[in-house]
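Participant: only geometry, no sequence info:
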């Protein structure tokens, strides 16, 4: 090849080689945005070097050869500029869609093919000739229709990139705007140069000054990179970080209208028909929050707890109000930060409920140990002492017969107490399951009546039941047996001689069976009724001085609740008491 180098060619080739080295250095050290800028530099370098060799060529064949190389850079430069602008503005997701990427790739590929095959169709260049009008031989170009199409594509991508950068510049913080000046100025230099060339304003003859302009653009942007930290992580990533934050942010103007927000706020509010919240009043977006609005009105920074309904779900939020520094930005602007405390609240409530339940269990445990230490131990000690006296012939048979009724009562009391303690303790064990099943209520009641007949006969008490055969309930049969046994035992204990106990079972609406055990005994004082099902130790002796544990009704309440039922008591002192329990007659959905 024959070359006659001139000042223009040498300058372009030297700048192009320098640009290649810089693009490689930047590509190795930069992030995604900087790498796309380095690709743009590479395209510019290919254009500059090839155009420099074209200006140094003396033959038409050699000039055409370098034009083919030039268009590898010319066709890809606007594409790389546009993708760089998308990354710079945080909108890189656009070109990652296949249809969008295809639409912008097809023109560079077709243009390169058009240029390489121009001699067959002349759609890009109609004619290429050498002119001697300048200081050295140059190409005179007569453009074709595809040249016009590519020029439109070229300007569209340049314009789109410049528009994105201008939007970025307008929305950036004042402290970052200085960094963007260099790239905005640099972006318009190739426009001026290329438009001047196309309109015929050519101070250097047929020399295309566009690659020179792009070299200036590259170096101005490099100044921005290293002088103003143009691609520093803070201005690039700040908006992305804000959008990725789980906490919501509202920025309000002096009239409490929303002027900016991040997408996390939408998970806390009911949008309704509002897709964009810009311009909406904060009182419409967060209604019924007087404490928050009062704080904003008084410009009082701090935290407020909010309760909102979102799609039927209750949300617990913490709103923190912040007001911008007077010395830097208009003080009428304010920020509301929303933090979701729903799970924290639920966890706190769960821990509090567990602590309360644990405290109750500890209190009941202390009661049980107290009962074991006193009430359970006393009868056993008495029985042990009587047996020792019999073994040592310290009492006669007649004396033993006199005290045997008392011993019998103590043993019955001790057995009942031990049974209640064992049943309740078993129910509190971790992993203890409630074995619900359908069973005949009448059969269970008859079995319990038969169990208590000896004790009732001693006091000449009649036990009557009015329960129809086949009355089925759905519950844990063992638990309900314990409940009926305790209530019936209490009724016998507090009845006088020749009293009567009536047991009834009536089906109610909503799948419930009402079972009532009513006696005409001594009744219960009102002050005691209010404490019967609590953890307080309520123990009263019966009409024949029978002892009570105070534990039985607590167990009854617990067991009935576990079986989705309820237990109530009504009484008139001196006229008897009536205990009623409700039991389900069918399975619950999901049970």
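Facilitator: Thanks, I have the structure now. In this text, all values refer to a predicted model and were calculated from it rather than measured experimentally.

Participant: from now on I want contacts and neighbour counts done on CA atoms only, so please keep to that.
Facilitator: Fine.

Participant: next helix or strand past the longest helix anywhere in the chain?
Facilitator: Using DSSP state H to define each element, the chain has its longest helix at helix 397-428. Towards the C-terminus, the helix or strand next in line after helix 397-428, according to DSSP states H and E, is strand 436-440.

Participant: hold the first one in mind and look at this next one:
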């Protein structure tokens, strides 16, 4: 082949080669949007390089050869632009449909075929001749009917791509505008040059200025890479973001400013009304998280737990920090993925609480078994031995009478102990229901006083009640009966001879009834008060050596809690004790 290179051809060959290098570099960055853009530049490179050789040719046959090569780039360039616009705007699903893809491929393939076979039908170019009137030979062409069809196709795809890009940029955040404008301007410049050429405005005669416009395109893209960090967000971080759409995510720049996010992130943070998230420093969003920022500042990827107050409740979040540094030309940026772990955390806390509760129940169960094996067994064994001795005439009637008070106390103790164990055990059974109802408090208290009258009379203790008729409370009758029985039993046990027990009841402002049982007995030491309602074994003998189990007040505390009530005690050693019970008066 014979070439006579001139200024135009040298510039085109040089810039075409540069465009080819840039397109190859960009293609390696990965991602659909980037690769379509790089293929569009590759098509430009083919056009520019082939046109450079065309301008250096002097024979018609050689010019036609390079025109045929040029059209590989010319025919595919608008297609790659349109596919880039679709991918950039997140509409890849359109061209991934087989029918749509076939339709958009038909026209560029048909155009290439028309150009290559033009000598047989002259539908694309009516005539092609060599014009030697200028400083160097140029191809002078006359367009055919298919050339006009291709021109319509060319600008239709151009318009559709530009429309998609501009619509996306209209709703984009300000931080992307420099990047976005560099893409639009670099793509539109060659189209404008080609439009000027087709309209007949040709300052250099038959020289097509469109390939020269790609010099500007290449320059703008290089500026975009170095100055505006073109493709830092498109598509590397953006495609990573799409993978995290189910969770909240943030994209940060080197200064930890938010440059992108998804809508889900708004569920994880408290964003003041009217405040924009883009451009905000991360520390203004995640307050009081030193460990989180320490990890980010040390460039340490991984997961960390955050606790954030969101919408009047604490949210437990798992932050997954990912750092990306694609190449030396682009700055580092980071992606933070936030996943809501609130329900899992609450379940874990609940499971831990249940485990602690189960451990306490097991400890209480062990104590009950200890009581049954020792305290319950002892009195029964004593009674059994005395009955055997009577049956064998080993003791006289007088001796039995002397033992009977002790045996009677043991039986009363055993009965109370069994009653507490049975009622408490029954309440712990799964499925046990509390039968709450409105009942007369005065009647229940009088019944319990009558129940304890024999033991009170033995110690000459007066039980005085000040409860008005018709006082009603809402609770489980049987449970409150057990509570009153245990409290009265304790009061009698720790009273001296000739003491008094006062029972009062009064309405409270919060629709509750306060029932107080006060005695003037020996009182309770402070260290014992801290233990008697807890699940610790605290037993103390009464003023007449009455035995206790340490289980009664634990049962009382449990029953009051189940009935939405409470039980408290105040006491001073030597001055007696005062137990107060709070019960609801309404449903």
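Facilitator: Thanks, I have the structure now. Keep in mind it's a predicted model, so treat the numbers as computed, not measured.

Participant: give me the TM-score for this pair.
Facilitator: The TM-score (TM-score structural alignment, normalised by the length of the second structure) is 0.66; 465 aligned residues with a CA RMSD of 5.0 Å.

Participant: circling back to that earlier point, quick one: distance of the longest helix of the first structure to the chain centre.
Facilitator: Centroid separation between helix 397-428 of the first structure and its chain, computed with CA atoms, centre = their mean, to the nearest Å, is 57 Å.

Participant: and residue 106 of the second structure, what pairs with it in the first structure?
Facilitator: For residue 106 of the second structure, the aligned position in the first structure is occupied by residue 42, per TM-score structural alignment.

Participant: do the same with residue 542 of the second structure
Facilitator: Across the alignment, which pairs residues by TM-score structural alignment, residue 542 of the second structure is matched by residue 542 of the first structure.

Participant: residue contacts, that match?
Facilitator: With contacts defined as CA atoms under 8 Å, 6 or more residues apart in numbering, the neighbours of residue 542 of the first structure are 493, 494, 495, 548.

Participant: so it lies in a strand, does it not?
Facilitator: No - with DSSP: H, G, I helix; E, B strand; the rest coil as the criterion, residue 542 of the first structure is assigned coil and is not in a strand.

Participant: quick check: longest strand of the first structure.
Facilitator: In the first structure, assigned by DSSP state E, the strand with the most residues is strand 313-323.

Participant: give me the contacts around that one.
Facilitator: When contacts are defined by CA under 8 Å, 6+ apart, strand 313-323 of the first structure is touched by residues 268, 292, 295-296, 299-309, 331-342, 345.

Participant: give me the mean deviation of that strand from the second structure.
Facilitator: Mean deviation of strand 313-323 of the first structure from its aligned counterpart in the second structure after superposition (mean CA distance after the TM-score superposition for the first structure): 3.4 Å.

Participant: tell me which helix or strand comes right after that strand.
Facilitator: Heading C-terminal from strand 313-323 of the first structure (DSSP H and E), you reach strand 334-340.

Participant: contacts for that following strand?
Facilitator: Here strand 334-340 of the first structure makes contact (CA under 8 Å, 6+ apart) with 246-254, 265, 315-324.

Participant: just the buried residues of the contacts of strand 313-323 of the first structure.
Facilitator: 268, 292, 295-296, 303, 305-306, 308, 333-341 (16 or more other CA atoms under 10 Å).

Participant: which residues in the stretch 251-400 of the first structure form strands?
Facilitator: Defined through DSSP state E, counting those that start in this stretch, the strands belonging to the stretch 251-400 of the first structure, from first to last, are 258-261, 302-310, 313-323, 334-340.

Participant: and what of the stretch 101-250 of the second structure?
Facilitator: Listed in chain order, the strands found in the stretch 101-250 of the second structure under DSSP E, counting those that start in this stretch are 125-131, 138-143, 248-252.

Participant: who's in contact with residue 72 of the first structure?
Facilitator: 43, 46, 47, 112.

Participant: again but with residue 83 of the second structure, I slipped
Facilitator: With contact taken as CA under 8 Å, 6+ apart, residue 83 of the second structure is in contact with 36, 95, 161.

Participant: isn't the first one up against residue 81?
Facilitator: Yes - taking CA atoms under 8 Å as the contact criterion, residue 36 of the second structure and residue 81 are neighbours in contact, 7.2 Å apart.

Participant: follow-up on the earlier one: and the contacts of residue 542 of the first structure, which are buried?
Facilitator: 493, 494, 495, 548.
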